[in-house]
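A.B. asks: coordinates only, no sequence provided:
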């Protein structure tokens, strides 16, 4: 039975998400510095980014389902500790091979984020579930964008390793805090691990809500990755020539947009999750018109970043609210499978934005981002239409049953 969750516990869970996900993205603003220190050639720098993402995808498939098998409160503490261990390995890595191992390890166990979201949904009262998910997942965006600012600043002052040493320490402190302050995890009998893995495949094949939300998320985060993986390219080139610290400061614009969507959970609680998704995806598509304007002023670009991150967070919270409400008994499995779309979409955005920029410039990256956004909006529209058609047929079916009776 759910008894609700306090504000302090929401903050703890949000911090868990922020710190864990930061271990994946902290390398991006300091990539050149880290590569030079570790002796990597310029053409091999991508492995430092890919290691965390590959580890994360692996964890989504293999570890997140454990949240439906074992106690989530204990699992959060254990996975945070191992995430911190991976970050500590990166902080002291003598060469690139060890650094890649550390980044991959941190990525595997950073899926504590999804276990945390499932835990938050499980312990929340039904009327507060969307609010809680919104507060907790705001920590994800805080980590993804905030660590860019932190890593950029530390990379230009103390050194790139300092951010991983700090993240390792924070992971260990939060593991202890979570264990001491979180309420027991309500659940029925634990599921069988391999049966849970099989249910992930079954979800994709048979659940229309899950499939539509997964595809929306794939293109949503392909658009997100297009912006944030490629933004440093035009800002580091003429006429701006910004360094890593200045580029990292653009994370503030993303934070403003994401935090502006903090009420998305409350809107979802009121039954408006589908409507929120629709107008947010439309806003996401339009935001690229502003993001493409990187000269002669940056104000249009900044405004576009705010709009994009607002839209991404609003849709992300709404999707998780719908899915955890539809599948309360195995929320960890559903969230893990759902987030695999996020991981693949982010990777696609990172790859295509680099290719587009190198061949045709920033406008081409923005066109690709807008196309991803439009694909997500189209999928939402089709799913919405199919739902409305199905609902319109139900009264007819009832009348037929009544007449036959």
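C.D. replies: Structure's in. What do you need? Please read these numbers as outputs of a predicted model, since none were measured by experiment.

A.B. asks: contacts and neighbour counts: CA atoms only from here.
C.D. replies: OK.

A.B. asks: quick one: residues in contact with stretch 297-306.
C.D. replies: Under the contact criterion Cα atoms under 8 Å, 6 or more residues apart in numbering, stretch 297-306 has outside partners 250, 253-258, 287-294.

A.B. asks: out of those residues, which are inside helices?
C.D. replies: Helix and strand membership here follows DSSP state H; of those, those in helices are 253-258, 287-291.

A.B. asks: which two among those are spaced furthest apart?
C.D. replies: Largest separation among the ones in helices among the contacts of stretch 297-306 by Cα to Cα: 255 and 289, giving 19.9 Å.

A.B. asks: quick one, which of those two is more surrounded?
C.D. replies: Neighbour totals were compared for residue 255 and residue 289, and residue 255 leads with 22 against 16 (other Cα atoms under 10 Å).

A.B. asks: from memory that one sits against residue 142, does it?
C.D. replies: Yes - between residue 255 and residue 142 a contact is recorded at 6.4 Å, counting by Cα atoms under 8 Å.

A.B. asks: residues near residue 317, how many?
C.D. replies: Here the number of neighbours of residue 317 (other Cα under 10 Å) works out to 30.

A.B. asks: which residues sit against stretch 231-245?
C.D. replies: With contact meaning Cα under 8 Å, 6+ apart, stretch 231-245 is reached by 29-30, 149, 152-153, 155-156, 247, 294, 357, 362.

A.B. asks: use this one as the comparison:
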């Protein structure tokens, strides 16, 4: 790495990048606490509105697969603001939606192009010293996760004070402002000559050659699927009996997750010291414990809030450990590696959201919690396979 590119001491730029990550991530989750309000506004079945969460995650996964890898072969300084511009257009469509299909279209456009955050993070790892990779990734992930969690609270608050559409209009304007500020400040990092078609051939090769990338992608996908079950069911649970909370309180209930998100920079520093496997184990255990609290949360709001906070912490630990590992695999393919990992991650999220809706309508909160716990067990299984593979590699060396 060129020492002149090191941005680890440029705090103002790092804060801008963290805010951009948070805004991009949060843009896909505004509808979570608004399901009830959107249902009343458009007068459609609740299950149709709940699908908006799934559409957001599916489109985001497609953006990760089809757009993020391009980051390895284009000028990221121009590419990232361009993506944010198109995401702002999607948000504005949501703000002016006159029916549910128009909201879905805006949601899909937003999901596709808000992957700008997933181009920003590989750029950051290319512009810092290798020994600071975990710390910088952790800092940007703090911004991303805080933005994701605050998005639901702000969406509920603005819906309660004004209208559910306001959050989309405000975030669209903020997206444009951040895109403009970043355009002149992002560092220029090396790109690699490769055609668009060759990108996917190289990604297939990475999947075959980097077993740890595959295992870590599966761990992340299962862990995020477990969390995403809450994303698609939180409004349905907390707006019904015995809670019957308004939109703003549904959003406030998720704020406890911010504490786990704020810890990712510290988690990244620990991962930089080589404790990624131990952190993964701790994260999976925390995820498993969280579902006990969440199950009791079906009748206890305090238990639900505690469970939400614990599951957010567990996911932050697992995800930060995963990224610390994958970004060290191939320095010349960071965007493609991140694309593979995050595609699996958000595909898992989309599946988790869909499973959450299905479980809620067919077995209530008990089945929802059983599915969530089952996904945590799946993450633990792939973590075990990753550890066995790593031990095998160390023995062969």
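C.D. replies: Sure, I can see it. These numbers come from a predicted model, not from an experiment.

A.B. asks: TM-score for these two?
C.D. replies: The TM-score (TM-score structural alignment, normalised by the length of the second structure) is 0.94; 393 aligned residues with a Cα RMSD of 1.8 Å.

A.B. asks: in TSV: the ones in helices among the contacts of stretch 297-306 of the first structure, plus distance to residue 275 of the first structure.
C.D. replies: Listed next are those as TSV, based on distance: Cα to Cα, whole Å:
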residue	distance to residue 275 of the first structure
253	25
254	23
255	23
256	22
257	19
258	18
287	18
288	21
289	23
290	24
291	25
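
A.B. asks: between those residues, which sits nearest residue 186 of the first structure?
C.D. replies: residue 258 (30.0 Å).

A.B. asks: surely that closest one meets residue 309?
C.D. replies: Yes - the pair residue 258 of the first structure and residue 309 qualifies as a contact (Cα under 8 Å) at a distance of 5.0 Å.

A.B. asks: of the contacts of stretch 297-306 of the first structure, keep whichever come out buried.
C.D. replies: When burial is judged by neighbour count using 16 or more other Cα atoms under 10 Å, the buried members of these are 250, 253-258, 287-294.

A.B. asks: tell me which element the equivalent of residue 351 of the second structure over in the first structure is part of?
C.D. replies: Taking TM-score structural alignment, residue 351 of the second structure has residue 348 as its aligned residue in the first structure. Counting by DSSP states H and E, the element that carries residue 348 of the first structure is helix 331-360.

A.B. asks: which residue in the second structure aligns with residue 265 of the first structure?
C.D. replies: Per TM-score structural alignment, residue 265 of the first structure is aligned with residue 268.

A.B. asks: show the contacting residues for that match.
C.D. replies: Counted by Cα under 8 Å, 6+ apart, residue 268 of the second structure has contacts 133-139, 320-321, 324.

A.B. asks: same check on residue 346 of the first structure?
C.D. replies: The neighbourhood of residue 346 of the first structure, defined by Cα under 8 Å, 6+ apart, consists of 218, 221-226.

A.B. asks: got it, and residue 90 of the first structure?
C.D. replies: If a contact means Cα under 8 Å, 6+ apart, then residue 90 of the first structure has 98-103, 161, 164 as its contacts.

A.B. asks: residue 136 of the first structure too?
C.D. replies: By Cα under 8 Å, 6+ apart, the contact set of residue 136 of the first structure is 10-11, 13-15, 17, 117, 120.

A.B. asks: same thing with residue 72 of the first structure?
C.D. replies: For residue 72 of the first structure, the contact set (Cα under 8 Å, 6+ apart) comprises 115-116, 119, 185.

A.B. asks: quick check, nearest of these to residue 334 of the first structure?
C.D. replies: The shortest approach to residue 334 of the first structure among the contacts of residue 72 of the first structure belongs to residue 115, at 10.4 Å (Cα to Cα).

A.B. asks: what residue of the second structure matches up with that closest one?
C.D. replies: Residue correspondence to the second structure (TM-score structural alignment): residue 115 of the first structure is matched to residue 119.

A.B. asks: what about the counterpart of residue 70 of the second structure in the first structure, distance to residue 139 of the first structure?
C.D. replies: Taking TM-score structural alignment for the superposition, residue 70 of the second structure sits opposite residue 66 in the first structure. With distances taken as Cα to Cα, to the nearest Å, residue 66 of the first structure is found 22 Å from residue 139 of the first structure.

A.B. asks: so those two - more neighbours on which side?
C.D. replies: Regarding residue 66 of the first structure and residue 139, a neighbour count based on other Cα under 10 Å identifies residue 139 as having more, with 28 against 23.

A.B. asks: so that one is in which element?
C.D. replies: Using DSSP H and E, residue 139 of the first structure sits within helix 129-156.

A.B. asks: that helix vs the second structure, mean deviation?
C.D. replies: Compared with the second structure after the fit, helix 129-156 of the first structure shows a mean deviation of 1.0 Å (mean Cα distance after the TM-score superposition for the first structure).

A.B. asks: so that helix matches what in the second structure?
C.D. replies: Here helix 129-156 of the first structure aligns to the second structure at residues 133-160, judged by TM-score structural alignment.

A.B. asks: now the angle between helix 331-360 and the helix ranked longest in the first structure, please.
C.D. replies: Criterion DSSP H: the longest helix present in the first structure is helix 362-404. Our comparison of helix 362-404 of the first structure with helix 331-360, counting by axes from the mean of the first three to the mean of the last three Cα atoms, to 10 degrees, yields an angle of 140 degrees.
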